[in-house]
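Novice: The amino acid sequence is not available; the structure is as follows:
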């Protein structure tokens, strides 16, 4: 018997329908199922809304039914406990969610039979001066608050001042996150299993506008300079604002995300599909 958590995009009826089918199937095989409260209520199984009780040693697998955003939420909930995550794609890009909905039951059975590979992805450990600390799979962003005005940000790498930027913001991204906001800001695409940290400026008012690819051992500090505040967001979640002298410290977490792969399309194929690249 396995303990399985389902993370479901509650606004996608087709994902909720599949979740209900999976619950019936898995419970019929005597597996323990739990969900976050909102999707548990949406599928009519509020009795399964006890997610916190089955994370950690009691949880064998987390299944995300949604897009990459749902996958990020699942990873955030379980990665610190080393729980593997299997992503079922109901989104558009699907960089993180390689399983198609019609093959989800078979994919879970394949995992439970031990026929799978774990792909580890680095996460970023992000700390604010007020003690707030989170780990993220994609990116941490420090960006302007006031529309039409840049924010001044100083960058320190491994305890040494590097340079300052007048920009719309700075993005610290993992290789997994290299295809997210960093890419749209002109950053490089890295293979997702690489170990590196990417620093990408957003609309910088400077001649130096290139991304930096840093060693995974690097500690990056982004400091706000002057009276223009900056907002901090990680994987799409707000962490608040920083004033003059406020800092975000970024380093690689010692607890990676563990993603389940079952021989589905590789990263390069996902890139080709997402960007409409043809074979030549």
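Specialist: Cool, got the structure. These numbers were taken from a predicted model, which means no experiment stands behind them.
Novice: switch to C-alpha atoms for all contacts and neighbour counts from now on
Specialist: Will do.
Novice: Hmm, residue 32 is touching residue 2, no?
Specialist: Yes: using C-alpha atoms under 8 Å, residue 32 makes contact with residue 2 at a distance of 6.1 Å.
Novice: Of the two, which one has the most company?
Specialist: With neighbours defined as other C-alpha atoms under 10 Å, residue 32 and residue 2 compare such that residue 32 has more, 19 against 15.
Novice: got a list of what that one touches?
Specialist: 1-4, 26 (C-alpha atoms under 8 Å, 6 or more residues apart in numbering).
Novice: Next one: it from residue 26, what distance?
Specialist: 8 Å (C-alpha to C-alpha, to the nearest Å).
Novice: repeat for residue 49
Specialist: Counting by C-alpha to C-alpha, the gap from residue 49 to residue 26 is 16 Å.
Novice: Assign residue 177 to helix, strand or coil.
Specialist: The three-state label given to residue 177 by DSSP: H, G, I helix; E, B strand; the rest coil is helix.
Novice: Tabulate the contacts of residue 32 in a markdown table, adding columns for distance to residue 107.
Specialist: Supplementary listing: those in a markdown table, determined by distance: C-alpha to C-alpha, whole Å:
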| residue | distance to residue 107 |
| --- | --- |
| 1 | 17 |
| 2 | 15 |
| 3 | 16 |
| 4 | 13 |
| 26 | 13 |
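Novice: top of these by neighbour count?
Specialist: residue 4 (25 neighbours).
Novice: could you say which helix or strand contains that one?
Specialist: strand 3-8 (DSSP states H and E).
Novice: for that strand, packing partners?
Specialist: Contact analysis of strand 3-8 by 3 or more C-alpha pairs under 8 Å, 6 or more residues apart in numbering; DSSP states H and E lists helix 13-28, strand 32-34, strand 61-66, helix 68-78 as its packing neighbours.
Novice: Take this one as well and set it beside the first:
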């Protein structure tokens, strides 16, 4: 079967749309099949187009920033399809190449001259039903402004702690440089399979906690009068009440990224330092 590239773009940035559209046309000139995400296909007049949930290909190229990558990871039907992320954002912790390098990077991938990097994801269950997977984090926060939550955290179904606060963040090592970092969490090497639990404005002093992904985490509201919001990677959102059981496990499938450059030690930390030095 012919090699197929799936193409996803940030939709609120005209520069990203232009880069993605031009890349699709360049690849097609070389005889490579390109399936663009539905809205990108419409705006770029690329023909056809697939909903992200039906975008099956040998490689997916995202054009945008980390948000575009997170959207793609959450929605594609084959969760371990390799992703080549083209950076049009500011920080780009997950991105790999700049726009001018994208066509060459696709060629290197087709020749087998790239390496693949796997990143662990979270699997989220509500009342025993698998509802979503997240690459960065799951956030539990108050559904009412200025209302604190009463929460209990379990590890392998065993009570671990109870606390009052604005909520908590359960992140992967990948997500440790995102919201969790802003909330005071540690930067964790992206090769480490661990949950990072960061407490949001707790009433008492609580340190961030790192838990092996070999274990499961459960979170329960202990005040029946309050409601919480469960948000995964800033996209998926559900309400959490006291009678709903929230469980987080390591996802069965990883996110897979195409890497062109040699693997630096502590990639997440290196990217963080780069963006700090650039003033982003």
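Specialist: Perfect, I can see it now. The shown structure was predicted, so the numbers you read here are calculated from the model rather than taken from an experiment.
Novice: that older thread, in CSV: the helices and strands packed on strand 3-8 of structure 1, plus distance to residue 229 of structure 1.
Specialist: Converted to CSV, the helices and strands packed on strand 3-8 of structure 1 look like this (distance: least, C-alpha to C-alpha, whole Å):
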stretch, distance to residue 229 of structure 1
helix 13-28, 39
strand 32-34, 41
strand 61-66, 34
helix 68-78, 27
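Novice: Can you tell me the closest non-neighbouring residue to residue 175 of structure 2?
Specialist: Using C-alpha to C-alpha, 6 or more residues apart in numbering and skipping the chain neighbours, the partner closest in space to residue 175 of structure 2 is residue 136 (3.8 Å).
Novice: what's the distance between that neighbour and residue 181 of structure 2?
Specialist: 11 Å.
Novice: Of those two, which one has the most company?
Specialist: Counted by other C-alpha under 10 Å, residue 136 of structure 2 and residue 181 do not tie: residue 136 has more neighbours, with 26 against 15.
Novice: Identify the residue of structure 1 aligned to that one.
Specialist: Aligned counterpart of residue 136 of structure 2 in structure 1: residue 138 (TM-score structural alignment).
Novice: got a list of what its match touches?
Specialist: Residue 138 of structure 1 touches 123-124, 173-178, 180, 234-235, counting by C-alpha under 8 Å, 6+ apart.
Novice: Okay, residue 245 of structure 1 and residue 228 of structure 1: tell me how far apart.
Specialist: For residue 245 of structure 1, the distance to residue 228 of structure 1 - C-alpha to C-alpha - is 11 Å.
Novice: rewinding a little: please identify the deepest-packed of the helices and strands packed on strand 3-8 of structure 1.
Specialist: For the helices and strands packed on strand 3-8 of structure 1, the largest average neighbour count (mean count of other C-alpha atoms under 10 Å) is found in strand 61-66, namely a mean of 27.
Novice: Check the mean deviation of it from structure 2.
Specialist: Compared with structure 2 after the fit, strand 61-66 of structure 1 shows a mean deviation of 0.4 Å (mean C-alpha distance after the TM-score superposition for structure 1).
Novice: Which stretch of structure 2 lines up against that strand?
Specialist: Under TM-score structural alignment, the match for strand 61-66 of structure 1 is residues 59-64.
Novice: ditto for stretch 94-101 of structure 1
Specialist: Taking TM-score structural alignment, stretch 94-101 of structure 1 hits residues 92-99 over in structure 2.
Novice: Which residue ranges of structure 2 form helices?
Specialist: Taking DSSP state H as the criterion, structure 2 carries its helices at 14-29, 38-44, 66-75, 102-110, 179-182, 267-278.
Novice: Now do the buried residues in the last one.
Specialist: For helix 267-278 of structure 2, the buried set under the neighbour-count rule, 16 or more other C-alpha atoms under 10 Å, comprises 267-269, 271-272.
Novice: Residue 160 of structure 2 matches what in structure 1?
Specialist: Aligned partner of residue 160 of structure 2 by TM-score structural alignment: residue 162.
Novice: And residue 81 of structure 2, by the same measure?
Specialist: Using TM-score structural alignment, residue 81 of structure 2 sits opposite residue 83 in structure 1.
Novice: Now for its match, how many residues are close by?
Specialist: 23.
Novice: where's it relative to residue 113 of structure 1, distance?
Specialist: Noted for residue 83 of structure 1: a distance of 17 Å to residue 113 of structure 1, by C-alpha to C-alpha.
Novice: same thing with residue 252 of structure 1?
Specialist: Remark: distance between residue 252 of structure 1 and residue 113 of structure 1 (C-alpha to C-alpha) = 32 Å.
Novice: Looking at these two, which one has more neighbours?
Specialist: In this view residue 252 of structure 1 and residue 113 are compared by other C-alpha under 10 Å, and residue 252 has more residues nearby, 23 against 9.
Novice: Which residue in structure 2 aligns with the more buried one?
Specialist: In structure 2, residue 252 of structure 1 lines up with residue 250, judged by TM-score structural alignment.
Novice: Spatially nearest residue to its match (excluding sequence neighbours)?
Specialist: For residue 250 of structure 2, the closest residue by C-alpha to C-alpha, 6+ apart turns out to be residue 122, at 5.0 Å.
Novice: one step back: please tell me I have it right and the match of residue 81 of structure 2 contacts residue 54.
Specialist: No: using C-alpha under 8 Å, residue 83 of structure 1 is not in contact with residue 54; the gap is 10.8 Å.
Novice: ok, so of the contacts of residue 32 of structure 1, who is nearest residue 132 of structure 1?
Specialist: Relative to residue 132 of structure 1, the closest of these is residue 4; by C-alpha to C-alpha it sits at 29.1 Å.
Novice: residues in contact with residue 228 of structure 1?
Specialist: So residue 228 of structure 1 contacts 144-146, 151-152, 243-244 (C-alpha under 8 Å, 6+ apart).
Novice: and which of the residues you listed is nearest residue 256 of structure 1?
Specialist: For the contacts of residue 228 of structure 1, the nearest to residue 256 of structure 1 is residue 144 (29.4 Å; C-alpha to C-alpha).
Novice: Isn't the closest one up against residue 230?
Specialist: Yes: between residue 144 of structure 1 and residue 230 there is a contact at 4.8 Å, judged by C-alpha under 8 Å.
Novice: Fine, thanks again, bye for now.
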